[in-house]
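**Q** sequence? don't have it. structure:
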C-alpha cells in the first residue's frame, strides 16, 4: 500500500526504526532531561526520516541531496547526544556501542544514497 516514493526506501524504513529506538531510549532518561537531552535526541532522530521523505517528494536532485545532507547532520546530532547520554550514565557502554553502530551503518547508507542521486 505504499503510495509515497519514500515508503519504499529501505533507508527511510531504517531511519524510522532508528527513531523509534531512540524514542524508547529517551523515555529512560531522568525527568530532569525531559526538556533537554530527551527532547533534543528525539527531535534529531525524527529529523533523519523526515528529511529523507521531504527530499524524495517532487524535489530536484540538488534539493534531494540538500535534504539528505540535513539527515546526515541530524544523525551526527544523535550521535553527540548518545555520547552525552553515556557520559551522564543514562546508558551503558554496551548500549552506546550498539546504537553507535546502528548510527554508523545508517550514515553510510545515507552517504551512499546521496552519492547515487543524479
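**A** That came through fine. No experiment lies behind these values; they were computed from the predicted model shown.
**Q** use CA for all of it now, contacts and neighbours both
**A** Will do.
**Q** which residues in this protein form strands?
**A** Assigned by DSSP state E, the chain shows no strands.
**Q** Now do the residue lying closest to residue 23 once chain neighbours are set aside: how many residues are near it, please.
**A** Distances taken as Cα to Cα, 6 or more residues apart in numbering place residue 42 nearest to residue 23, at 5.6 Å, with adjacent residues excluded. Neighbour count for residue 42, taken as other Cα atoms under 10 Å: 21.
**Q** Alongside the first one, take a look at this:
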C-alpha cells in the first residue's frame, strides 16, 4: 500500500458502501439512470474520493477540509435514500439498512476529522 488513504478504515468503509449503493441502484427504474441513480452513485463515490484526495500530501487542515466534503457527500447519499424511498424504489427495510450504514460511515469520518485538530 503506497498511499496513506489505503490504510484508513473510513476509506475502506466508503469504498464498500459505494459498491453496495451501486448494487442497490441496479434495481432502480431505467428512466432514473441520468437522475437519482446517477446522483446517488456519484455522491457515494465522492465520499471515498475526497478521503483519498485529502489524505495524500496535504496538511492536517487541508485533509480536514476534504473530510468535510466527504461528510457532505455522505449526507447527500442520505438525501437520495429518502428520495428513493419516497418514490417507491426501495422499501423501509432497505432504507433503514442503508441509512444506518451511511450514518456509521459519516460518524467515523467526523471522528477522524476531529482527531486531526
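**A** Done, it's in. Since the model is a prediction, treat every value here as computed from it, not as a measurement.
**Q** before we move on, the earlier item: so the residue nearest to residue 23 of the first structure makes contact with residue 22?
**A** Yes. Using Cα atoms under 8 Å, residue 42 of the first structure is in contact with residue 22, at 6.4 Å.
**Q** And residue 12 of the second structure, what's its match in the first structure?
**A** Using TM-score structural alignment, the partner of residue 12 of the second structure in the first structure is residue 13.
**Q** Its match: what's it in contact with?
**A** Neighbouring residues of residue 13 of the first structure by Cα atoms under 8 Å, 6 or more residues apart in numbering: 7, 49.
**Q** and the helix ranked longest in the second structure, what other elements does it pack with?
**A** Counting residues, the longest helix found in the second structure (DSSP state H) is helix 60-86. Here helix 60-86 of the second structure touches helix 36-55, helix 92-115, going by 3 or more Cα pairs under 8 Å, 6 or more residues apart in numbering; DSSP states H and E.
**Q** The shortest one vs the first structure, average distance?
**A** Spelled out, it's helix 36-55 of the second structure. With mean Cα distance after the TM-score superposition for the first structure, helix 36-55 of the second structure departs from the first structure by a mean of 0.3 Å once superposed.
**Q** Read off where stretch 40-58 of the first structure ends up in the second structure.
**A** Using TM-score structural alignment, stretch 40-58 of the first structure corresponds to residues 39-57 of the second structure.
**Q** Report the buried residues of the matching stretch.
**A** Of the residues in stretch 39-57 of the second structure, 39-52, 54-55 count as buried by neighbour count, 16 or more other Cα atoms under 10 Å.
**Q** now for residue 106 of the first structure: what does it line up with in the second structure?
**A** Residue 106 of the first structure maps onto residue 105 in the second structure, with residues paired by TM-score structural alignment.
**Q** Check the gap between the match of residue 12 of the second structure and residue 38 of the first structure for me.
**A** 22 Å (Cα to Cα, to the nearest Å).
**Q** Residue 2 of the first structure now?
**A** According to Cα to Cα, residue 2 of the first structure and residue 38 of the first structure sit 31 Å apart.
**Q** cool, residue 22 of the first structure as well?
**A** Between residue 22 of the first structure and residue 38 of the first structure the distance is 9 Å, computed by Cα to Cα.
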